[in-house]
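In: show me the folded form of this:
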Amino acid sequence: MGGEREREAQGGGPRALETGFDFRQYIEHHGLKRSEGTVLRYLSEAYKALAQTVPEDHRTEAVRDLEEWLGETVRQVDSSPIDEWEKLRNPEEEPTVSDDSAGLDRPDVTHNARAFRIMVRNEVFRWVQLLSRRRLDDHEALAEVPTVDDTRRTVDDVTAAIAPYWEEHSMLPTDSYARGGAFFVLDDSSGIGTARWPVVQTIADPEGHHEWVIEGQVDVEASREAGRAVVRLGAIRRL
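Out: Just a heads-up that it's a prediction; the model follows:
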């Protein structure tokens, strides 16, 4: 593996979280198919390091989020490295299996509520990043996202939807402030037995108007089957 690919593999956890990629998207985007095992190993080691070495008084919400996300991301690809490690740490503890995992070839991704929420948030913020760059290929990627009503969205549809935003603003922020929890709302109150969960991402425009939103729906059953957050794109609009 070349030096650049080695760095991409080692940086898989933080970079995937920052960019909104899930494991498969990260592998594909960086051309790491032949290094998939290496990336998974680094993610596993990062999870173990967070779980075992970070003192309790340093375990911020951000650290806990990263730990949960890393653990669940690894489990959805291959749970054995973490399962074996946790069994060694807690030999008397019996592994728990969700009833909702019946018939699945992996753990139910919706069962870990905290990690799944992060996955949803990552996917929705990826939409913000795609819109922010104003590139045709990014609009094409967004047009390929499944829609809430199963209609096909075109590149022109995406461009037309966000065009009024660019008439009002010179940039579409994607920094840590724009990614903040205040701009993300997921209504999962109906529970995993419900087919769809509404989600809204507010765009943190530089003027602070916060009048533009991206709406979507989490497809719960599709997420369970895919082992990742499947979020359907709804409207891109001004309130």
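
In: rest of the way, CA atoms for contacts and neighbours
Out: Noted.

In: now residue 10: how far from residue 28?
Out: Distance of residue 10 to residue 28, given as CA to CA, to the nearest Å: 15 Å.

In: so between those two, which is more surrounded?
Out: residue 10 (18 against 12; other CA atoms under 10 Å).

In: excluding its backbone neighbours, what's nearest that one?
Out: residue 42 (5.8 Å; CA to CA, 6 or more residues apart in numbering).

In: check residue 18 too.
Out: Among residues not flanking residue 18 along the chain, residue 122 sits closest, at 7.8 Å (CA to CA, 6+ apart).

In: pull out the buried positions in the helix or strand the one you found falls within.
Out: Using DSSP states H and E, residue 122 sits in helix 113-132. Judged by neighbour count (16 or more other CA atoms under 10 Å), helix 113-132 contains these buried residues: 115-132.

In: same deal with stretch 8-17?
Out: Those would be 8-10, 12-13, 16-17, for stretch 8-17 by 16+ other CA under 10 Å.

In: closest to residue 201 out of those?
Out: Set against residue 201, the nearest of the buried residues of stretch 8-17 by CA to CA is residue 17 (16.7 Å).

In: on that earlier part again, and the gap between the residue nearest to residue 10 and residue 33?
Out: 15 Å.

In: the more surrounded of these two?
Out: Taking other CA under 10 Å, residue 42 and residue 33 do not tie; residue 42 has more neighbours (17 against 14).

In: tell me who's in contact with that one.
Out: 9-10, 12-13 (CA atoms under 8 Å, 6 or more residues apart in numbering).

In: now, which of those residues lie within helices?
Out: Assigned to helices by DSSP state H, the following of those qualify: 9-10, 12-13.

In: next helix or strand past the helix holding residue 122?
Out: helix 136-143.

In: run the chain-centre distance for that next one.
Out: For helix 136-143, the distance from its own C-alpha centre to the chain's C-alpha centre is 18 Å (CA atoms, centre = their mean, to the nearest Å).

In: quick one more, to check against the first:
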Amino acid sequence: DLFETHHPWVGQDSIRPKSIAREMWEGFLSFEDYVRRYGLARMEGVLLRYLSQVHSTLAHDLPETARNDEVLETIAFFRALLARVDSSLVEEWESLVNPQAAPVEPTDSGVPDRAPRRLDRRSFNARARAELHQLVLALSKRDFEAAAACVANEDWDPARFETALAPLFAGQAEVRADPEARKGHWTRIEERGELGFDLVQTLVDDTGEGGFQIEATVDLAEPRLPAGPMLRIQAIRE
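Out: Purely as a prediction, here's the structure:
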């Protein structure tokens, strides 16, 4: 009620800020999905700042004993989501809140500034799956611009994604991004050297079959997770 008094534009809507992150996580909603659902185009910076704070709280304030696989998957989901959204929105909001502050980008899952000696494989696997699933979500909507924003290599632009998926969509098949399509057996992560990995994500169509696959690599420069997308697509083929 106090919030509504100072923000009359909310009208009769039920405002529960803590439920935003939960709704996005449970509904596997992208940033754009949530903005469109609630007409938040004029408040993208506020939403992005909030999601950045959610991620930071989960990544840095939870004790290690509370970091089970589901928590790591949740942290990775928000980190992958933030990694592909225009960082200028975060910087714009930061400048409004604190004009003297330097731009701040969301950081990774509890990794200290000093590079660790070994890569946290549980966090890496969760992050890799989350980035692959963000890519699958974009492809399921045929949003090739969003797909290009999910990967690190610039040679995979929207046109290349569209061309690669054309044979799949030509057969009137759809790419699923539901919980079944995100189950663990559709994702394969294989270690290649100390900091190199080969990834394969099977795309599940509307019949429940997995025909096409995304082949990607990750090559880390050091044993910590990067700020932006880390997937480098090698091929998408049947």
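
In: against residue 2 of the second structure, how distant is the nearest residue to residue 238 of the second structure once chain neighbours are set aside?
Out: Closest residue to residue 238 of the second structure apart from its sequence neighbours, by CA to CA, 6+ apart: residue 212 at 4.1 Å. For residue 212 of the second structure, the distance to residue 2 of the second structure equals 52 Å [CA to CA].

In: what of residue 77 of the second structure?
Out: From residue 77 of the second structure across to residue 2 of the second structure, the span is 32 Å (CA to CA).

In: more neighbours: these two, which one.
Out: Shown here are residue 77 of the second structure and residue 2; by other CA under 10 Å, residue 77 has more neighbours (25 against 6).

In: contact partners for that one?
Out: By CA under 8 Å, 6+ apart, the neighbours of residue 77 of the second structure are 25, 127, 130-131.

In: residue 56 of the second structure - that's part of a helix, no?
Out: Yes: looking at residue 56 of the second structure with DSSP: H, G, I helix; E, B strand; the rest coil, it is inside a helix.

In: check whether it really touches residue 79, as I assumed.
Out: No: contact criterion CA atoms under 8 Å: residue 56 of the second structure and residue 79 do not qualify, at 9.1 Å.

In: quick one: which of the two has more around it?
Out: Using other CA under 10 Å as the criterion, residue 56 of the second structure and residue 79 rank with residue 79 on top: 27 against 20.

In: what residues of the helix or strand harbouring the more buried one count as buried?
Out: Using DSSP H and E, residue 79 of the second structure falls within helix 69-84. Buried residues in helix 69-84 of the second structure, counting neighbours by 16+ other CA under 10 Å, are found at 71-84.

In: same check, this time on stretch 158-171 of the second structure
Out: For stretch 158-171 of the second structure, by 16+ other CA under 10 Å, it's 158, 161-162, 164-165, 168.

In: show me what the strand or helix carrying residue 236 of the second structure is packed up against.
Out: Following DSSP H and E, one finds residue 236 of the second structure within strand 232-237. Packed against strand 232-237 of the second structure, as judged by 3 or more CA pairs under 8 Å, 6 or more residues apart in numbering; DSSP states H and E, are the following elements: helix 158-170, strand 210-219.

In: on that earlier part again, need the overlap of contacts for residue 56 and residue 79 of the second structure.
Out: Common contacts of residue 56 of the second structure and residue 79 (CA under 8 Å, 6+ apart): 106, 108.

In: thinking again about what came up before, please tabulate the buried residues of stretch 158-171 of the second structure in TSV, including the columns distance to residue 63 of the second structure.
Out: Putting these into TSV (distance: CA to CA, whole Å) gives the following:
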residue	distance to residue 63 of the second structure
158	40
161	40
162	43
164	43
165	42
168	44
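
In: which single one of the contacts of residue 77 of the second structure is nearest to residue 143 of the second structure?
Out: Looking at the contacts of residue 77 of the second structure and their distance to residue 143 of the second structure, the nearest is residue 131, at 15.3 Å (CA to CA).

In: what does the closest one align to in the first structure?
Out: Aligned counterpart of residue 131 of the second structure in the first structure: residue 123 (TM-score structural alignment).

In: without its sequence neighbours, what residue ends up closest to its match?
Out: residue 20 (5.4 Å).

In: state the distance from the one you found to residue 143 of the first structure.
Out: According to CA to CA, residue 20 of the first structure stands 17 Å off from residue 143 of the first structure.

In: pick out whichever of those two has more residues nearby.
Out: Ranked by neighbour count (other CA under 10 Å), residue 20 of the first structure and residue 143 place residue 20 first, with 23 against 19.

In: roughly how far does the more buried one sit from residue 46 of the first structure?
Out: 18 Å.

In: try residue 101 of the first structure
Out: In terms of CA to CA, residue 101 of the first structure sits 26 Å off from residue 46 of the first structure.
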